[in-house]
Structures are given as structure tokens and as C-alpha cells.
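Peer 1: From the sequence below, what's the structure:
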Amino acid sequence: MRNFKKDNYIQKNTNKPVETKFTVKEETELLVFLLRNINKSRNDVKVLLRDKHIFVEGRAVTQFNHILKAGQSVEIKWKKAPEEQKQKGLSIVFEDQYLIVIEKQEGVLSIATEKQKDNNAYSTLSAYVKRQNPANRIFIVHRLDRETSGLMIFAKSEKVQKLLQESWNETIEERTYLAVTEGSVENDEGTVVSYLVESKALVVYSSPNPALGQKAITHYEVLRRSSKYSLVKFNLETGRKNQIRVHAKDMKHPIVGDAKYGAISNPINRLGLHAWVLSFKHPITKEDLRYETEVPSKFMKLFD
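Peer 2: Now for the predicted structure:
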């Protein structure tokens, strides 16, 4: 039996629906609900979620495993509103009155530098929120390297920024990265522990001496191998500058495209590092939020 009541399509001088509305009849996951009730493939539904076409009780939801309750409304807006379009160099994965989660493209700075003031994630998001209200501001919580793609959190107030930064280790439940490394990594999984030190030339390196640097712990698991490359999942127990890049070098398998840390190949014309999964407890609502991005297609082509 179908578990929804379907309202009439909202038409706009066309035979194609602009919006489709449902009423949930029993508790279920959002992805399961959508697959049952619209004629779209699993991948198509995930794209609709990613691009913020799906609204639950009037709020855009991107999590495929969001739990629907009986009586809630689910709305599909087939055509995105102008303000929901992708921003330059990034896309918004989640937004509420307290924070924004984005997926940053490779080659985009997290924040301005002395040499480059514009065209960074911070300035792009700042312009975006100011279009809604000139008094709005954005606050950086953490950073990704310019050539690393993937998930980042920005706060909408100093209070939320401070809450996230001061309770980072307790708030962040999972930070998972995907990397393409040179060579076939020998062990299926393992842990790298060292003390990271930054040189005067701004190159980070590992030391066994706890008096010299900050303790860094990285767990890894090999997902795929070829004769030339490995697809490796990295989980951060600590979040130090260039931590994964340095530890990949320590493993004798530097990340492709990372000449700074020993790579000699660049088969995908970018750094092979992507912030894949981000799971955290919302600092205000205390809701558990989890976001997972698509694996970059360039990564997977090396293992076809």
C-alpha cells in the first residue's frame, strides 16, 4: 500500500509539474519514500536531494536518511529558485539560521590571502548572505587546502563559530576523506601517529618527538587498488594542518598531484584529496547531522 496522499500538481502554463506535494502516512526514510513515490532512479533522487529540490515541512533537506514522520508534508520543487543555484566554486549542502555546510571545489581558497582577496569560499558566502540581508555575516570555522575539495562548515554568528571551535573534538563525530595515493598500499588498514612540525618554509613534517610538534592521529582503510594507485579512506582523529598529506607521505604513498609532499605523478590534474563525509552535532539544536558527497569521478576513473 502506498504511504502517501498526493496533492494536485501546481501548473505554470506547461504540461510539466513545477511542484509535487505529498503527505506522509507512516514513518520512513526520505530516500525510501521518494523512490516509492516518484518515477526516478536512486541516483536521480540523490541529485534532487543534493541540489535542494526536496522540502520537508517547508525546509530544504539534503540528507537521504532523514526520518519522515506521519503527517509531515514533502514537497519536490522541480525547478530551483534563483537563490538556490550553485555559488561560484561551491554548492550549499545545508543551511539554517545558524550555519551553512558547503561542498567546495578544488582550486578554491577557503578564505582570502594577501595575494588573493576575492573568489574564495568565505567571500562568496559572505556575498550570498548579504544579498538576503546586508547586515548578515559569515564566520569561518575550519579550512580546507586550496586544492582539496569537499565539505566545510561556516557559522552565521560569532557565538556559533565559538561554540563549534571550542567544542570541535566533541562536536565532530566523523571527518572522512578520500584520497588517491601513488602505488599500491600494502596493508588494508592501519593508523599513523606522529608529531607535526611546520618549518619556516611552511612545509609540515613528522617528528617522533612530542616536544617539537602537535600530536596527529590518522586512521586509514584501502578501498581499491591498482598497480599504480590506491583509493584510501582517511579518518581524522585530530585535525592538524596538512595532516593527511604528511601521513600519506610517511606511508611512502603520497597523494597524487601533491608535489609538495613527495608525489611524482598527477594523473587527474588536481590534488587527489576530497573531504567526503562530515558528521556533527548541531551546536544549537543538538540535532545529529551527516553529509556525504559524491566521490569525484576523476578518482574513480583511475580504477575502472
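
Peer 1: contacts and neighbour counts: CA atoms only from here.
Peer 2: Noted.

Peer 1: What ranges does the stretch 151-300 of the chain have for its helices?
Peer 2: 158-166, 168-171, 243-250, 297-301 (DSSP state H, counting those that start in this stretch).

Peer 1: Contacts for whichever helix in the chain runs longest next, please.
Peer 2: For the chain, the helix that runs over the most residues, judged by DSSP state H, is helix 121-132. By CA atoms under 8 Å, 6 or more residues apart in numbering, the surrounding residues in contact with helix 121-132 are 87-90, 104, 108-112, 136-140.

Peer 1: this one as well, want them side by side:
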Amino acid sequence: MKKAVFDGSGDEEAPDALAIDASDEEEGGRIVWTVGPDQAGERADKHVTEALADLSVSRSQVQDWIRSGAVTINGQSCKPNGKVAAGDELAVDVPEAEPLESLPEDIPLNVVYEDADVIVIDKPRGMVVHPAVGHASGTVVNALLYHCRDLSGINGTMRPGIVHRIDKDTSGLLMAAKNDLAHASLAEQFKEHSVLRRYYALVYGNVPHAKGTVDAPIGRDKNDRKMFAVTDKGSKRAVTHFAVLERFDDYTLLELRLETGRTHQIRVHMKYIGHPIVGDPMYGGRAGRTLGMQGQALHAGVLGFVHPRTGETLEFSAPLPDDMEQALHSLRTR
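Peer 2: So this is what the prediction gives:
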């Protein structure tokens, strides 16, 4: 398993444990994984429900899948109260999700750029990107449907126009496609890793290296399936480049560039190298004070891509949220 690779010195200045790719968010299809030793002896319905936590399925729904034969253990049907053993191969044929009726909602959007093909917004922290179980309204999609009324239909009624996403707890730039031509082009750019994405994060501790790369695979956390971790089991390659912008003794401001786009990638990688993000509710732990932050100090500040119709290279930036700016001001003047 690869670890962090650092370049330069501290004195230089610098400008799934399951085989599930949660970043793909597939609504249907087969998901297969192997039961680990820590899960041996669990009830089948409990084990599957926890394994598919990112899909937000209920235990009763999983029980229905088991009874219908959609869940198998080592190729054989099972019962909800059956036990799983270490090494068992679990397979779930996830039914296609019934489309949610995403309704337009008059929710203010901070539009950074818009034309007939694409729209770029500055998403506030706390806003979910698209409707899902527990978040049927108040999402970016609901707001876009009201604002645009002409989003690409490639992703169906739940995610019209959505090409990529950022975490609910992350603020910053997000693009959406307004027609299928734009959607196909932007999706291909993401696939080729040619989209420019720069994030800014305030992390705990003094990062000693001016710049570096964290090349460490990410998969499900074996102890908490709602979280992710660096692991060599059932994981996918994840690469994050970082550079130190400012140091504040016990805090560091970083600029980060994503080479891959795994779920919670920056948050997991920062925790992995011992510098979790300030205010991170999942990976920050009790590393230190939150400096008045109302959430995590992670902001998608720069987004660049090739326009799907004109071929022009576009690049946009968004200022840090107020509480993050105030936290930095406090550190600079203390």
C-alpha cells in the first residue's frame, strides 16, 4: 500500500473495505464483497444493511431483497436471520431505484457562470447536491430545476444535469450540464482526470513539508461502513496533491489538487497523514478547537474545464466561506 510522498523541506514556501465505488452512486446493479473476520457471525440482514449504508437502505428493505432472492451468500439464497462467516462472498442485485419526483424549488443559487450549455455555482456548506432518501428537497438539484428548467436528462429525474458532486459538508464550486452534449463532454473530462479541481483546507497540526502527494487507496472503513479509510482491501487508488500556503504553529492552510475523485478523499487522506480537517464531523475527531467554524474547513475553490461546445478552457474561483475566512483572520492576528 502506498503512503504519502513528500517533496521539498519544511522551510520552503509554497503558493471501499468493500468492492463498492460509492463515488459512482449506481442506483442498480450487482454489488459483491467478501465478509471480513470482524463481521463473522452477524445476521445477514444486519450485515447487508450496514454494508450498503451509503445507499441509505433500511433493514426492512434488505429483508425484502433477501426474501426475493436478490441477496446470495456463496451463490445460494439465504434468510434474513442467517449468519455470515468470514470469507463468505455476499452478492446483492440492487433493484433500480424508483425515480424520485424532483420538484423545482425557489432556492437562491450563487451562480458563478452560466450559458446555454453549462452552469457553475458556488454551493454553500450544508447543502446536499441531489435528492436521496432523507433529502428529498432543499437540494442543489431542486434549486437548479427552478433556475434552469433545461437540465440534461442523462442522469434521470433524481440527478438531472449533475456531472459531479461535492460533499454536503464541503462548500465551493460545482458544475451542471444543461444538455446531453455538454453532459457527455464534461463526464468524459472527469473520466480522463483533466478537470482542474483545487480545494483549500485548514488542518490541525503543523504540516512539516512544503508540498507533497498522498497516494493511498481508499475503501470502506471495516469498523464503520458509513466512513472510508486508507486500506489495501477492496479499495481503489486515490491520489491527492497538496501544498502548504500558511502555517499557524498548530494549524496549517493547504491547497489541494485531486487527481482522483473518491468519496471523502481529501478528508480521509488528511486524517491518514495525521492532519485532519478542522471541524470535520466524521474524520476530525477531537484533534483540536474548531476556531468558530460552523462546519468543516474544506472549500472547493477552483474549478477548470474545457467548454463542451466552444473548446475554450474555462477556470473559475470562489472565495472562502465567511467563517473559514474569520478563522484564518483569528489565527493571523492572535
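
Peer 1: matching residues in the second structure for the helix or strand just after the longest helix of the first structure?
Peer 2: Counting by DSSP states H and E, the next helix or strand C-terminal to helix 121-132 of the first structure is strand 139-140. Taken onto the second structure by TM-score structural alignment, strand 139-140 of the first structure occupies residues 161-162 there.

Peer 1: Look up how far residue 295 of the first structure lies from the residue nearest in space to the middle of the first structure.
Peer 2: For the first structure, residue 151 is the residue whose C-alpha lies nearest the centre (CA atoms, centre = their mean; 2.3 Å). Using CA to CA, to the nearest Å, residue 151 of the first structure is found at 12 Å from residue 295 of the first structure.

Peer 1: which neighbours do those two share?
Peer 2: With CA under 8 Å, 6+ apart as the test, residue 151 of the first structure and residue 295 both reach residue 276.

Peer 1: quick revisit: I'd like the helices of the stretch 151-300 of the first structure as TSV, with mean neighbour count appended.
Peer 2: Shown next, in TSV, are those (neighbours: other CA atoms under 10 Å):
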stretch	mean neighbour count
helix 158-166	16
helix 168-171	15
helix 243-250	23
helix 297-301	13
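
Peer 1: ok, back up a step: the residue nearest to the centre of the first structure contacts residue 100, correct?
Peer 2: No. Look at residue 151 of the first structure against residue 100 with CA atoms under 8 Å: they stay out of range, at 10.4 Å.

Peer 1: who are the neighbours in contact with the residue nearest to residue 268 of the second structure when sequence neighbours are not counted?
Peer 2: Nearest residue to residue 268 of the second structure in three dimensions, chain neighbours excluded: residue 229, at 5.9 Å (CA to CA, 6 or more residues apart in numbering). Residues counted as contacts of residue 229 of the second structure (CA under 8 Å, 6+ apart) are 16, 218-221, 268, 272.

Peer 1: could you redo the last one with a cut-off of 6 Å?
Peer 2: 218-219, 221, 268 (CA atoms under 6 Å, 6 or more residues apart in numbering).

Peer 1: can I get the residues you listed in JSON lines with distance to residue 208 of the second structure?
Peer 2: Formatted as JSON lines, the contacts of residue 229 of the second structure follow (distance: CA to CA, whole Å):
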{"residue": "218", "distance to residue 208 of the second structure": "24"}
{"residue": "219", "distance to residue 208 of the second structure": "27"}
{"residue": "221", "distance to residue 208 of the second structure": "27"}
{"residue": "268", "distance to residue 208 of the second structure": "19"}
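
Peer 1: Out of those residues, who's the most crowded?
Peer 2: residue 219 (29 neighbours; other CA atoms under 10 Å).

Peer 1: Need the counterpart of that residue in the first structure.
Peer 2: Residue 219 of the second structure maps onto residue 197 in the first structure, by TM-score structural alignment.

Peer 1: Give me the distance between the nearest residue to its match once chain neighbours are set aside and residue 261 of the first structure.
Peer 2: Once flanking residues are discounted, residue 197 of the first structure sits nearest to residue 213: 4.7 Å by CA to CA, 6+ apart. Here the distance between residue 213 of the first structure and residue 261 of the first structure works out to 18 Å (CA to CA).

Peer 1: I appreciate the help and will end here.
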